[in-house]
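Undergrad: I'll drop the sequence and a predicted model, then ask my questions.
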Amino acid sequence: MSNIEADDPIPDSISGTGENQKSPERGSYTASLLSQGSHRFYTLSMPSDVLAECCMVEPRYADPDEGFQRALDERRARDIAAYIDSGTGTIPSSIVLSAQPEADLQYNRPNRTLNFIVGSRAFLILDGQHRVYGFKLATSKLRVPVVIYNGLSRTEEARLFMDINTKQRPVPNELILDIKRMAETESDSEALMRDVFDLFNVEPDSPLFGLMSPYERKKGKISRVTFNGALKPILETFSGASAGYVYQVMSAYLHSCLGGMRQNGVADLIVNPVMFKALVILFPAVAERVADRHGAEFSIDNFSEILRPMFERVRKADLANPGKSPTSLVDIFKKAMRSGFTIGMGS
């Protein structure tokens, strides 16, 4: 038994498994033993169906004493399964596991093979529970990279879980949006919003010039996520329009908004996500009034004709403190737009 690591559990052959008992099914895979800091772990690849069969999680809500993992998001797992079954899916990142006593994990150093009992509680998932559940739901099978720790206490498992989920930073949504065109995964609306954002970002006459952040979220800048979240609800207003035309009209509108905000000493709040979204959501109501008076002449002066009285009537406190709800702020703006409107009595 010299081929068994010192910290591995005792194999069945010397733990009292009787001759008449059916030996449990074991899986065996080529693996490498690595060391990092105070930990040792094995790296290998496993079939996704075997991986799904022998892994478990201990969610916090189900076991407050021993559990430390988040609740499973089944929709996310189904999305992963659909991605795998699409035929083009690839998931190269490793699933991180902790071998449990039930796995009876054994490593043959000369042959560099790792074998274990294939059972539902063989491994505790430290990272990748949604991927593993996605593998279980998928009809397609694939080889999956796996990292397996052995001999960890529950305290060590919890610490590793914390390290994995706090030391790694997800890719910013702003960067994902920025590279979607390169990846050829943009929808038509995403492509339009991307082009409009880029025009606001690079055109010298843009009211938002120098205030945009294409790749990441930055304080004092309007990110792609904020911009798209504001523009998407009003895209129908520009049915069939080019990015250049959307920019031309929205640029005139936002220049007018900034004029009213400067009069109230709050122009710097244009980059506030709530303020920016509220102003953009308000756009169709303002544009409709402009169209009624001036047709398709969406100029700065024509927008200002509608917006100037609104900014004069709205309370400065509402502008200085946009709050947390763009919808509530839009209601305040619309109320200010309606104020002062009367129908005179006929003679």
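TA: Great, that's in hand.
Undergrad: make it CA atoms for all contacts and neighbour counts henceforth
TA: Will do.
Undergrad: wait, residue 290 touches residue 303, no?
TA: Yes: the pair residue 290 and residue 303 qualifies as a contact (C-alpha atoms under 8 Å) at a distance of 6.4 Å.
Undergrad: what about the two, which has more around it?
TA: Ranked by neighbour count (other C-alpha atoms under 10 Å), residue 290 and residue 303 place residue 303 first, with 25 against 20.
Undergrad: contacting residues around the more buried one?
TA: 252-253, 256, 286-287, 290 (C-alpha atoms under 8 Å, 6 or more residues apart in numbering).
Undergrad: relative to residue 97, which of those is nearest.
TA: Minimum distance to residue 97 across the contacts of residue 303 is 54.6 Å, recorded for residue 253 (C-alpha to C-alpha).
Undergrad: what about that closest one, distance to residue 132?
TA: 49 Å (C-alpha to C-alpha, to the nearest Å).
Undergrad: below is structure B, check it against A:
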Amino acid sequence: MIEVLGLTKRYGATVAVDDLTFTVEPGRVTGFLGPNGAGKSTTMRMILGLDAPSSGRALVDGRPYRSLDRPLRVVGALLDAGVGHGGRSAYNHLASVAASNDIPRRRVDEVLETTGLSDAARRRVGGFSLGMRQRLGVACALLGDPRVLLLDEPVNGLDPDGIRWIRTLMRDLAAQGRTVFVSSHLMSEMALTADHVIVVGKGRLIVDTDMAEFVRGSSRTDVRVRSPHGAELARLLTAEGATVVTEPDGALAVVGPDFSRVGEIAAAHGLVIHELAVRQASLEEAYLEITDESVEYRGDIAGADTAADDTTRGGTVRKGPRS
């Protein structure tokens, strides 16, 4: 496993990572999330011994990375898909890396096949597209058949087929009992791939929990109900303290009463319901909600000041988009 213990990294007066503690366990994919500047890449670099911490420790299987005799046999990492001499072929690049860690040459052919690069093995890396470089970086990470993998933005440059491939690969590796630690800004992919999530902001830990629990805990869960008696139902629901928003298609978004209670209120007053469903927040919504105060670089969004003008407050129903 990976253990991060009180890890701190300062650059002068700037604290990039601030007393960070968490554990990445084997047998599952752990997503590492956070806004730009949150300290994710710096944390990964300290785990790999590329940056020295100001204080604290990062251990892999109970040892600092720098103490590993043949590190690629224990840890495989993709931090920068641009590494590798552009004049070398993909095969020669991997062969040189394999030789540095006493990895059998046959592994080069195996990882080229795994990553779909067999046909491009003799081509120079300098002519590779971003997606091909990304696959080569994954091949390098897999070269030592490691128990632990750290992948920073592994889907960058991949087409839809490549994204599906890397998603399946990460889940298969975790199912084999390996530790898979992956950083990404692509929330839709993390929702499909990760079992566990660690969220950081401004260098500090915000959340370390099961993915389903993280999404389920978002305050954005509501009940969607559609009825030809929408106005009357909204009045009854707000009388019970619910927050109700009328959506563009006329359905009601209800926060407060649970799914069953909304149905009971409608039934008690003889109101017909055409749709009644619980809507769970997406990973993106849960993530944006919990990291809102940790965003350092925020651009203006046109219309943002008026987006909430039509929301319901204090039991008053107004038409408007759901936030």
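TA: Arrived safely, thanks for sending. On a predicted model such as this, the values are computed, not experimentally measured, just so you know.
Undergrad: tm score of chain vs chain?
TA: Overlay of the two chains. TM-score (TM-score structural alignment, normalised by the length of the second structure): 0.25; 134 aligned residues with a C-alpha RMSD of 6.3 Å.
Undergrad: relative to residue 319 of the first structure, which of the contacts of residue 303 of the first structure is nearest.
TA: For those, the nearest to residue 319 of the first structure is residue 256 (15.3 Å; C-alpha to C-alpha).
Undergrad: name the element the closest one belongs to?
TA: Applying DSSP states H and E as the criterion places residue 256 of the first structure in helix 243-263.
Undergrad: repeat for residue 45 of the first structure
TA: strand 39-47.
Undergrad: neighbouring contacts of that strand?
TA: 29-35, 141-150.
Undergrad: just the buried residues out of those residues, in ChimeraX syntax.
TA: Listed next is the ChimeraX selection for buried residues among the contacts of strand 39-47 of the first structure, using 16 or more other C-alpha atoms under 10 Å:
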select :29,30,31,33,144,145,146,147,148,149,150
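Undergrad: so which of the contacts of strand 39-47 of the first structure sit within strands?
TA: 29-35, 143-149 (DSSP state E).
Undergrad: format these as JSON lines; extra columns: distance to residue 191 of the first structure.
TA: Output for these, formatted as JSON lines (distance: C-alpha to C-alpha, whole Å):
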{"residue": "29", "distance to residue 191 of the first structure": "45"}
{"residue": "30", "distance to residue 191 of the first structure": "46"}
{"residue": "31", "distance to residue 191 of the first structure": "45"}
{"residue": "32", "distance to residue 191 of the first structure": "45"}
{"residue": "33", "distance to residue 191 of the first structure": "47"}
{"residue": "34", "distance to residue 191 of the first structure": "45"}
{"residue": "35", "distance to residue 191 of the first structure": "46"}
{"residue": "143", "distance to residue 191 of the first structure": "35"}
{"residue": "144", "distance to residue 191 of the first structure": "34"}
{"residue": "145", "distance to residue 191 of the first structure": "35"}
{"residue": "146", "distance to residue 191 of the first structure": "37"}
{"residue": "147", "distance to residue 191 of the first structure": "39"}
{"residue": "148", "distance to residue 191 of the first structure": "42"}
{"residue": "149", "distance to residue 191 of the first structure": "44"}
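Undergrad: which stretches of the stretch 151-300 of the second structure form strands?
TA: 179-183, 196-201, 204-210, 222-226, 243-246, 252-255, 275-279 (DSSP state E, counting those that start in this stretch).
Undergrad: near the closest residue to residue 277 of the first structure other than its chain neighbours, how many other residues are there?
TA: Residue nearest to residue 277 of the first structure in three dimensions, not counting chain neighbours: residue 230, with 4.6 Å by C-alpha to C-alpha, 6 or more residues apart in numbering. By the criterion of other C-alpha under 10 Å, residue 230 of the first structure has 21 neighbours.
Undergrad: residues contacting residue 230 of the first structure?
TA: Residue 230 of the first structure touches 276-278, 280-281, counting by C-alpha under 8 Å, 6+ apart.
Undergrad: mind redoing it with 10 Å?
TA: 224, 273-281, 326 (C-alpha atoms under 10 Å, 6 or more residues apart in numbering).
Undergrad: tell me how far it lies from residue 280 of the first structure.
TA: From residue 230 of the first structure to residue 280 of the first structure the distance is 6 Å (C-alpha to C-alpha).
Undergrad: overlap in contacts of those two?
TA: What both residue 230 of the first structure and residue 280 touch, as defined by C-alpha under 10 Å, 6+ apart, is the set residue 326.
Undergrad: and the helices in the stretch 51-200 of the first structure?
TA: 74-85, 129-137, 154-167, 173-183, 188-202 (DSSP state H, counting those that start in this stretch).
Undergrad: next secondary structure after the longest one?
TA: Once the chain leaves helix 188-202 of the first structure, the next helix or strand it forms, by DSSP H and E, is strand 212-213.
Undergrad: any idea which helix or strand comes after that following strand?
TA: strand 222-223.
Undergrad: counting by contacts, list what that following strand packs against.
TA: helix 173-183, helix 188-202, strand 212-213, helix 273-294 (3 or more C-alpha pairs under 10 Å, 6 or more residues apart in numbering; DSSP states H and E).
Undergrad: could you redo these as a markdown table and give each row distance to residue 124 of the first structure?
TA: Converted to a markdown table, those look like this (distance: least, C-alpha to C-alpha, whole Å):
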| stretch | distance to residue 124 of the first structure |
| --- | --- |
| helix 173-183 | 30 |
| helix 188-202 | 39 |
| strand 212-213 | 41 |
| helix 273-294 | 41 |
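Undergrad: what's the most buried one of those?
TA: strand 212-213 (a mean of 22; mean count of other C-alpha atoms under 10 Å).
Undergrad: helices or strands up against it?
TA: Taking 3+ C-alpha pairs under 10 Å, 6+ apart as the contact cut, strand 212-213 of the first structure packs with helix 188-202, strand 222-223, helix 224-231.
Undergrad: now those as a markdown table including distance to residue 318 of the first structure?
TA: Shown next, in a markdown table, are these (distance: least, C-alpha to C-alpha, whole Å):
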| stretch | distance to residue 318 of the first structure |
| --- | --- |
| helix 188-202 | 26 |
| strand 222-223 | 21 |
| helix 224-231 | 19 |
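Undergrad: and the longest helix for the second structure?
TA: Assignment by DSSP state H gives helix 160-175 as the longest helix of the second structure.
Undergrad: next, the buried residues of it.
TA: Result for helix 160-175 of the second structure [16+ other C-alpha under 10 Å]: buried residues 162-163, 165-167, 170-171, 173-174.
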